[in-house]
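S.K.: make a model of this:
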Amino acid sequence: MRAVGIILAGGNNRRMQALTSKRAVAAMPIASSYRAIDFALSNMTNSHVQRVAVLTQYNARSLDEHLNSAKWWDFGRKQGGLYIFTPTITAENGYWYRGTADAIYQNLDFLKRCHEPYVIITSGDAVYKLDYNKVLEYHIAKKADITVVVKELEDGDDPTRFGTVRMNESARIQEFEEKPMVASSRTISTGIYVLRRRQLIDLVEHCAEEEHYDFVTDILIRYKNLKKIYGYKLSGYWNNISRIDTYYQTNMDFLRPEVRNYFFRELPAVYSKVGDLPPAKYNPGAAVKNCLIGSGSIINGTVEDSVLFKKVFVGNNCVIKNSIILNDVYLGDHTYIENCIVESRGTIRANTRHVGEGEIKVVVEKNERYLI
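M.R.: Okay, here's the model as predicted:
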């Protein structure tokens, strides 16, 4: 592959409420056994990108622990590899990352030492499959300065949550609005970009000179009429988990056979760090219907249309419906959970009832254990 990869995984997201108070969004659990960043990393290795940098900052402890061995994504190699970069105090700079462009600028030495002619930039908080080789081929064929991977939203989805674009008949982007109050287009940017490495270095250095820090606002939008920026349409499944409702819906989507088969049975595969845990155990009296159950879990009660992550204990006569139970949660006997997300490392006392009415309820017990 003629490209180096950059995964932006350092942002603070308050829209996830308590779920990101102690972890990065890229470390959010997905589909009972994965983390959000696994999908971007898997796309990189499946596209034969040999050198990938992950830029972390906010609540990075659990994310760094998840990435402590590159072998799970086949980056344990002599040539290339997986690099984790956090903000570093130097004689010239004492700032945290002030934006996505600034995060790249503070690690510009990494790009200057690379020899690959192109760069693939993506975020760590989206669930999707994509062959970056096809995007790169499209980028070269169009003789583009920057290629943005775009997605046409379905009816009912809110485009104002994203950057919206308008393209002409040749797919050149003519308008780009970041999170508009009123969206004039249902085509949105997925936060995946391809451009030449040398050009990225020049653009980021120019931003730094003018004290501009954001890649979208200060590069894409600012240069949309000066650079040839094209859109590459993504046709498969893509979802961003930047809010409580979209995080919940993304996990619920994996209960649909077509989504589950697309990610887990159709090649290329999605990879993740594997723990030494036994299979889930279903004791006499357990009733499970249309669920994903993580390894190390023990089920005694009734679980329907839910996603349970690793090491979850469901007590006797418990009922769980349409809910997400994160890692290492203990549910006491006679507990009722519906339309909820239960934070990890928590103990839900016996005879407790939590029901989300009208919106998804995030359950965080005061006796929670330290989060991962």
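S.K.: when you work out contacts or count neighbours from here on, use the C-alpha atoms and nothing else.
M.R.: Will do.
S.K.: ranges for the helices of the stretch 1-150 of the chain?
M.R.: For the stretch 1-150 of the chain, the helices defined by DSSP state H, counting those that start in this stretch cover 37-46, 61-66, 100-106, 108-113, 132-141.
S.K.: Val288: which of those is closest?
M.R.: helix 37-46 (27.0 Å; C-alpha to C-alpha).
S.K.: with respect to burial, which of the helices of the stretch 1-150 of the chain scores highest?
M.R.: Ranked by mean neighbour count, the helices of the stretch 1-150 of the chain are led by helix 37-46 with a mean of 25 (mean count of other C-alpha atoms under 10 Å).
S.K.: sorry, back to before: can you put the helices of the stretch 1-150 of the chain in CSV and add distance to Ile188?
M.R.: Shown next, in CSV, are the helices of the stretch 1-150 of the chain (distance: least, C-alpha to C-alpha, whole Å):
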stretch, distance to Ile188
helix 37-46, 18
helix 61-66, 27
helix 100-106, 18
helix 108-113, 28
helix 132-141, 16
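S.K.: out of the ones you listed, which is closest to Lys228?
M.R.: helix 132-141 (10.3 Å).
S.K.: sorry, back to before: and of the helices of the stretch 1-150 of the chain, who's closest to Lys78?
M.R.: helix 37-46 (14.8 Å).
S.K.: which helices and strands does the closest one pack with?
M.R.: strand 126-128 (3 or more C-alpha pairs under 8 Å, 6 or more residues apart in numbering; DSSP states H and E).
S.K.: from the chain's centroid, how far away is the strand it packs on?
M.R.: 6 Å (C-alpha atoms, centre = their mean, to the nearest Å).
S.K.: can you check stretch 105-118 too?
M.R.: With C-alpha atoms, centre = their mean, you get 23 Å for stretch 105-118.
S.K.: contact partners of that stretch?
M.R.: Outside stretch 105-118, the residues within contact range by C-alpha atoms under 8 Å, 6 or more residues apart in numbering are 2-4, 85, 87, 97, 194-198, 201, 204-205, 208.
S.K.: for that stretch, measure first residue to last.
M.R.: End-to-end distance of stretch 105-118 (C-alpha to C-alpha, to the nearest Å): 16 Å.
S.K.: stretch 299-316 now?
M.R.: 8 Å.
S.K.: what's the answer for stretch 20-39, then?
M.R.: Stretch 20-39: ends 19 Å apart by C-alpha to C-alpha.
S.K.: buried residues, that stretch. List them.
M.R.: 20, 23-39 (16 or more other C-alpha atoms under 10 Å).
S.K.: inside strands: which ones of these?
M.R.: Pro29, Ile30, Tyr34, Arg35 (DSSP state E).
S.K.: contact partners for the residue of the chain most remote from its centre?
M.R.: In the chain, the residue that sits farthest from the middle, by C-alpha atoms, centre = their mean, is Pro284; the gap is 37.1 Å. Counting by C-alpha under 8 Å, 6+ apart, Pro284 touches Asn300.
S.K.: here is a second sequence; please produce its structure as well for comparison:
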Amino acid sequence: MNAFCILFSDSFKNYEIGGFVKNRTLASLPVGCRYRLVDFMLSYLVEANVPNIGILAINNYNSLMDHVGWGKDWDLNRKNSGLKILPPLAISNTGLARNKFEALNEAEQYINSMLQDYCIIADPNIICNIDFSEMLNFHESNNADMTVACARRKPLDGEIEMMVDNKNRAFDSLYHQHGADYECNTLLKITILKKDLLKEIIKKGTSQGWEDVVRDYVSKNFNRLNVYAYQIEGYCCVINSLENYFEFNMDLLNEDISKEIFLSGKEILTRVKDSVPTLYGEYANVKNSMLADGCSINGTVENSIIFRDVFIEEGAIVKNSILMSGTVVKKGAKLDYVITDKSAVINENKELKGDKNCQFTVPKNKVI
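M.R.: From the prediction side, this is the model:
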């Protein structure tokens, strides 16, 4: 494929997501029992045979590097191409990169070394069945200067609505600071453009203090740019809040959505970990849930996502919850609408209860 990719490890937005990205990048946020957010975008790129993928790492990227390594599990550990982590460089008088333009400017050497004509720029928190080969063909067939991905859904806080004509050419945009309650062509942070144009934009954006390619550049140049919107069909989720994170994991319990994501012909690859099968004890009672390997279940689990190596003891009840790797729920404990980070421990007879719209969160290594 005649394109390389710059994949951001974070979105440069202040997404708390319940504190789960305080000490890890957004890209390495665990989802769906055994995956990280970055797995989805990496898998879509590998499916399209994108030869070079550079992940721009800014801060707290230890877990990301531990997960992706040299890209072996995605067949990206190649001699002259493949996956490369682009660590942060100090910027004179400012410290680490504060926005995407500063981060892209730090990747100048990597961008210049690429032999492909086109660049794909993408955020890691987008989950949808996107065909990058088809998107590039769409871009070239329309002789576009820039092609952005859009999905027809309600925009979230801070997202952009793209106005397009009957040929999907964009002619205007609208920034929704507080979201909107109607469906429209909502911009996804996935863009294809020529390498030379990218270098020109980075130079201008860095000198003028821009923060967002579409809001600060494209929206002011519709009259001189050919900007097209590539429509994403089917399920689409952007994880930028605790609510979105919880909803996506619960969506995986919907058979139709789960099949669309995992059985659409695009294999979702992740780091392989050899682990024993999950053990279901005599008193285990599991309904409508997803469980990874290595767990020991002796209690009740309903409508929940259970990651690797979780222990749920006899008499414990877990409902509508997400338990990350290494969580221990001891005898008699009751959890409802709870999200635990890795290696949390819930002691005997403790009762933790959140709500569908506001989950109770437990930090990493916390003992309750």
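S.K.: TM-score of the superposition?
M.R.: Aligned and superposed, the two chains score 0.94 in TM-score terms (TM-score structural alignment, normalised by the length of the second structure); 365 aligned residues with a C-alpha RMSD of 1.9 Å.
S.K.: which among the helices of the stretch 1-150 of the first structure is found nearest to Val314 of the first structure?
M.R.: helix 61-66 (24.7 Å).
S.K.: mean per-residue distance, that closest one versus the second structure.
M.R.: Superposing on the second structure places helix 61-66 of the first structure at an average distance of 1.2 Å from its equivalents, by mean C-alpha distance after the TM-score superposition for the first structure.
S.K.: now do that helix: distance to the chain's middle.
M.R.: 14 Å.
S.K.: so where in the first structure does stretch 310-326 of the second structure end up aligned?
M.R.: Under TM-score structural alignment, the counterpart of stretch 310-326 of the second structure in the first structure spans residues 312-328.
S.K.: ok, now stretch 286-296 of the second structure?
M.R.: Using TM-score structural alignment, stretch 286-296 of the second structure pairs with 288-298 in the first structure.
S.K.: list the buried residues in that stretch.
M.R.: Val288, Cys291, Leu292, Ile293, Gly294, Ser295, Gly296, Ser297, Ile298.
S.K.: which residues in the stretch 101-250 of the first structure form strands?
M.R.: 118-123, 126-128, 146-152, 163-167, 173-178, 187-196, 229-233, 238-240 (DSSP state E, counting those that start in this stretch).
S.K.: tell me what the third one is packed against?
M.R.: Contact here means 3+ C-alpha pairs under 8 Å, 6+ apart; on that basis strand 146-152 of the first structure packs against helix 132-141, strand 187-196, strand 229-233.
S.K.: aligned partner of Val276 of the second structure in the first structure?
M.R.: So, by TM-score structural alignment, Val276 of the second structure is matched to Pro278.
S.K.: returning to what we had before: please check the contacts of stretch 105-118 of the first structure and keep the buried ones.
M.R.: 3-4, 85, 87, 97, 194-197, 201, 204-205, 208.
S.K.: tell me the one of these nearest Asn239 of the first structure?
M.R.: Val194 (19.5 Å).
S.K.: counterpart of the closest one over in the second structure?
M.R.: Aligned counterpart of Val194 of the first structure in the second structure: Ile192 (TM-score structural alignment).
S.K.: contacts only, for that match.
M.R.: Contacts of Ile192 of the second structure (C-alpha under 8 Å, 6+ apart): Tyr118, Cys119, Ile120, Ile121, Leu136, His139, Met146, Thr147, Val148.
S.K.: could you do Tyr232 of the first structure as well?
M.R.: Counted by C-alpha under 8 Å, 6+ apart, Tyr232 of the first structure has contacts Val135, Tyr138, Thr147, Val148, Val149, Val150, Ala171.
S.K.: what does it correspond to in the second structure?
M.R.: In the second structure, Tyr232 of the first structure lands on Tyr230 (TM-score structural alignment).
S.K.: give me the number of residues near the nearest residue to its match once chain neighbours are set aside?
M.R.: Spatial nearest neighbour of Tyr230 of the second structure, excluding adjacent residues (C-alpha to C-alpha, 6 or more residues apart in numbering): Ala149 at 4.7 Å. For Ala149 of the second structure, the neighbour count with other C-alpha atoms under 10 Å is 21.
S.K.: now swap in Leu226 of the first structure and tell me
M.R.: Leu226 of the first structure has 10 nearby residues by other C-alpha under 10 Å.
S.K.: and what of Asn339 of the first structure?
M.R.: Residues near Asn339 of the first structure, counting by other C-alpha under 10 Å, number 21.
S.K.: which residue lines up with it in the second structure?
M.R.: That one, Asn339 of the first structure, aligns with Tyr337 by TM-score structural alignment.
S.K.: I'd assumed Ile317 was in contact with its match.
M.R.: No. Tyr337 of the second structure lies out of contact with Ile317 (C-alpha atoms under 8 Å); the separation is 11.5 Å.
S.K.: between the contacts of stretch 105-118 of the first structure, which is closest to Tyr330 of the first structure?
M.R.: Distances from Tyr330 of the first structure to these, taken by C-alpha to C-alpha, are shortest for Phe85, at 34.8 Å.
S.K.: what's the spacing between the nearest residue to the closest one once chain neighbours are set aside and Glu152 of the first structure?
M.R.: Computed as C-alpha to C-alpha, 6+ apart, the closest residue to Phe85 of the first structure that is not its neighbour in sequence is Leu55, at 4.9 Å. Applying C-alpha to C-alpha, the value for Leu55 of the first structure to Glu152 of the first structure is 28 Å.
S.K.: looking at these two, which has the bigger crowd around it?
M.R.: Leu55 (25 against 18).
S.K.: ok, that one - contacts?
M.R.: Leu55 of the first structure sits in contact with Ile6, Ile7, Leu8, Ala9, Gly10, Ile84, Phe85, Thr86, Ala103, where contact means C-alpha under 8 Å, 6+ apart.
S.K.: now do the buried residues in stretch 229-236 of the second structure.
M.R.: For stretch 229-236 of the second structure, by 16+ other C-alpha under 10 Å, it's Ala229, Tyr230, Gln231, Ile232, Cys236.
S.K.: ranges for the helices of the stretch 201-350 of the first structure?
M.R.: Under DSSP H, counting those that start in this stretch, the stretch 201-350 of the first structure gives helices at 215, 244-253, 257-264.
S.K.: coming back round to it: include distance to Asn43 of the first structure when you put the helices and strands packed on strand 146-152 of the first structure into JSON lines, please.
M.R.: Listed next are these as JSON lines, based on distance: least, C-alpha to C-alpha, whole Å:
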{"stretch": "helix 132-141", "distance to Asn43 of the first structure": "7"}
{"stretch": "strand 187-196", "distance to Asn43 of the first structure": "12"}
{"stretch": "strand 229-233", "distance to Asn43 of the first structure": "16"}
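S.K.: Tyr213 of the first structure is nearest to which of the ones you listed?
M.R.: Judging those by C-alpha to C-alpha, what sits closest to Tyr213 of the first structure is strand 187-196, at 15.9 Å.
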